[in-house]
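**Q** With the input below, show me the fold.
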Amino acid sequence: MIERPAHLSTTAEAYDAVVALYAEFVRDSLSRLPLDRAVLAAFAAFVAADGAGTVAELGCGPGYLTAHLRGLGLDAFGVDLSPAMIDHARAAHPDVRFEVGSMDALDLADGELSGIVSWYSVIHTPPEELPPYFTEFRRVLAPGGHLLLGFFESEGGPVEVFDHKVTPAYRWPIDDLAALARKADFVEVGRMLREPREDERFRRGHLLMRKR
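**A** As a prediction, the model looks like this:
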């Protein structure tokens, strides 16, 4: 039996413990974030232009973003480490598919997906353990499939850990994260950086990439 990396169990347990609070915190968050909505809409447009196949939101939490992607016309489903988050997502969005799973070892066939959204979900992965995630993303995406990452940007500094309200997380320089994706044979399509709102601590980074 392969031993599960410690950070996965830590992350799942941390989110299990705060389901109701976290779900309420993020429930209407996109309504206040026009630039974030624009990035998601661009991702949906690229996927639709390529035939609108299946899209997975990896690290879907309570499911609000998966539901948003479906509202953009995508055949989207969600995957999350936290069983309690998945239970909440299924109750809140009964017509949407949600599964417990880890984004570094997906129960999906090679080339099954047209798109992947990882919205502030790779942030809890230690930097040295992140490259295999991009390898797995590449495996399950069809040729030309799109990957959208949302993350906390380090504003020119190095990768650094910070005290995320749920469990420790990492801020990434956008160039370094893009370089990791290139090593896994992804091509950058575009990027968006936005400054933090009054109720946010850090700059937000968004990378849209395509499997070569």
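
**Q** switch to C-alpha atoms for all contacts and neighbour counts from now on
**A** Noted.

**Q** Give me the neighbour count for residue 93.
**A** Neighbours of residue 93 under the rule other C-alpha atoms under 10 Å: 15.

**Q** now do the same end-to-end measure for stretch 164-172.
**A** From its first residue to its last, stretch 164-172 covers 14 Å (C-alpha to C-alpha, to the nearest Å).

**Q** quick one: the helices in this protein?
**A** Using DSSP state H, the helices found in the chain span residues 6-16, 19-26, 34-49, 64-71, 83-92, 131-140, 174-183.

**Q** tell me which residues in the fourth one are buried?
**A** Across helix 64-71, burial judged by 16 or more other C-alpha atoms under 10 Å covers 64-69.

**Q** Check the fifth one too.
**A** Along helix 83-92, these residues count as buried under the neighbour rule (16+ other C-alpha under 10 Å): 83-90.

**Q** From the centroid of this structure, which residue is nearest?
**A** residue 118 (1.3 Å; C-alpha atoms, centre = their mean).

**Q** OK, contacts around that residue?
**A** 57-60, 147-150 (C-alpha atoms under 8 Å, 6 or more residues apart in numbering).

**Q** can you list the residues you listed in a markdown table and add distance to residue 198?
**A** Shown next, in a markdown table, are those (distance: C-alpha to C-alpha, whole Å):
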| residue | distance to residue 198 |
| --- | --- |
| 57 | 27 |
| 58 | 28 |
| 59 | 25 |
| 60 | 25 |
| 147 | 29 |
| 148 | 25 |
| 149 | 23 |
| 150 | 19 |
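
**Q** Just send those back as TSV, with neighbour count and distance to residue 99 too.
**A** Formatted as TSV, the contacts of residue 118 follow (neighbours: other C-alpha atoms under 10 Å; distance: C-alpha to C-alpha, whole Å):
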residue	neighbour count	distance to residue 99
57	26	10
58	26	10
59	25	10
60	28	9
147	29	19
148	23	20
149	20	20
150	22	21
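
**Q** Which two among those residues are spaced furthest apart?
**A** Distance extremes for the contacts of residue 118: the farthest pair is 60 and 147 at 14.6 Å, using C-alpha to C-alpha.

**Q** quick one on the thing from earlier: tell me the one of the buried residues of helix 83-92 nearest residue 204?
**A** residue 85 (23.5 Å).

**Q** Could you also give me the structure for this second sequence? I'd like to compare it with the first:
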Amino acid sequence: MTSPAYLAAVRDSYDTLAADYFAQVPPPSGMDPLNRGMLAVFADLVRAAGSGPVADLGCGPGRTTAHLAALGLRAFGVDVSPKMIALARGNHPGLRFTEGPMAALDTASGTLGGILAWYSVHHTPPDRLPALFAEFHRVLAPGGLLLIGDWTGSDEELSPDLAFGHPVSYRSYFLPLSRLADLLTRAGLDVTARLEQEPEGRQKRPHACLLARKAPQGHGGT
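**A** Just a heads-up that it's a prediction; the model follows:
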């Protein structure tokens, strides 16, 4: 089946810049304390809920997947870019990485203890977010956790010509935090925490974390 144009642009762009992305983007140890703290909270909650498998969607070169594994989760990575997946497999041979889109996961319904979408949702056009979040809901087990970390904005759309010194064709969509939370709620996920941060240091725009949970069985969830 032919990929949507936006997805092909994301795949081709990240294939082009994969090596420089890996060289220039800091690993989780270089994140700010609040983001590292949210990853730790996410890991604690997943373990407390039973620690089913955790999918790192848009995993890139796999360093955050490896960080989740070090926090005690059974983490695996998914990315649409073959070159990112090759980097992830080469640098973390003990973990599983799969090439594919996060909107159509090769994962059975109701089987994941958690999903991490770490700065990967913003390449999805807003009109496709309901289907994406419905897919997240489908694969999460009852009581499963979702953590989204991403840039926010006021319904902005950007089409950069270059990233990491390479020509790119993807687009980025920066939505208000409240709209992202509403879309998660409409998908049947209960938003339990949100953290919004102002630009600071190397970060040039506001960014946020959203923590959500699929309702446990017997609590009115679908």
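
**Q** TM-score for this pair?
**A** The TM-score (TM-score structural alignment, normalised by the length of structure 1) is 0.94; 208 aligned residues with a C-alpha RMSD of 1.3 Å.

**Q** still on that earlier bit, and of the buried residues of helix 83-92 of structure 1, the nearest to residue 159 of structure 1?
**A** Set against residue 159 of structure 1, the nearest of these by C-alpha to C-alpha is residue 85 (27.6 Å).

**Q** pretty sure that closest one is in contact with residue 13, am I right?
**A** No - taking contacts as C-alpha atoms under 8 Å, residue 85 of structure 1 lies outside contact range of residue 13: 10.3 Å.

**Q** Touching both of these two, which residues are there?
**A** Counting by C-alpha under 8 Å, 6+ apart, no residue touches both residue 85 of structure 1 and residue 13.

**Q** And residue 190 of structure 1, how far from residue 148 of structure 1?
**A** Relative to residue 148 of structure 1, and taking C-alpha to C-alpha, residue 190 of structure 1 is found at 10 Å.

**Q** what do these two both touch?
**A** Counting by C-alpha under 8 Å, 6+ apart, the residues touching both residue 190 of structure 1 and residue 148 are 207-209.

**Q** Now rank the residues you listed by neighbours and give me the top one.
**A** residue 209 (25 neighbours).

**Q** Need the nearest residue in space to it, chain neighbours excluded.
**A** residue 188 (4.4 Å; C-alpha to C-alpha, 6 or more residues apart in numbering).

**Q** That neighbour matches what in structure 2?
**A** Counting by TM-score structural alignment, residue 188 of structure 1 lines up with residue 191 in structure 2.

**Q** can I assume its match is in contact with residue 214?
**A** No - applying C-alpha under 8 Å, one finds residue 191 of structure 2 not in contact with residue 214, separated by 9.0 Å.

**Q** who has more neighbours, those two?
**A** Between residue 191 of structure 2 and residue 214, counted using other C-alpha under 10 Å, residue 214 has the larger neighbour count: 28 against 18.

**Q** Tally up the residues packed near residue 103 of structure 2, please.
**A** Neighbours of residue 103 of structure 2 using other C-alpha under 10 Å come to 16.

**Q** Not counting sequence-adjacent ones, nearest residue to it?
**A** That would be residue 132: by C-alpha to C-alpha, 6+ apart, it lies 4.9 Å from residue 103 of structure 2.

**Q** And the corresponding residue of structure 1 for that neighbour, how far from residue 113 of structure 1?
**A** Under the alignment (TM-score structural alignment), residue 132 of structure 2 pairs with residue 133 in structure 1. Using C-alpha to C-alpha, residue 133 of structure 1 is found at 15 Å from residue 113 of structure 1.

**Q** okay, those two: which has more neighbours?
**A** Comparing residue 133 of structure 1 with residue 113 by other C-alpha under 10 Å, the one with more neighbours is residue 113, at 23 against 20.

**Q** Tell me what angle the top strand by length along structure 1 forms with helix 34-49.
**A** In structure 1, taking DSSP state E as the definition, the longest strand is strand 141-152. On the basis of axes from the mean of the first three to the mean of the last three C-alpha atoms, to 10 degrees, strand 141-152 of structure 1 is oriented at 180 degrees to helix 34-49.

**Q** Mean deviation, strand 141-152 of structure 1 versus structure 2?
**A** Superposing on structure 2 places strand 141-152 of structure 1 at an average distance of 0.6 Å from its equivalents, by mean C-alpha distance after the TM-score superposition for structure 1.

**Q** List the contacts of that strand.
**A** The contact list for strand 141-152 of structure 1 (C-alpha under 8 Å, 6+ apart) reads 43, 46-47, 110-123, 137, 170-172, 202-212.

**Q** can you pull the contacts of the closest residue to residue 62 of structure 2 other than its chain neighbours?
**A** Excluding its sequence neighbours, the residue lying closest to residue 62 of structure 2 (C-alpha to C-alpha, 6+ apart) is residue 88, at 4.6 Å. Contact partners of residue 88 of structure 2, counting by C-alpha under 8 Å, 6+ apart, are 60-63, 97.

**Q** right, and the pair among these with maximum separation?
**A** Distance extremes for those: the farthest pair is 63 and 97 at 11.4 Å, using C-alpha to C-alpha.
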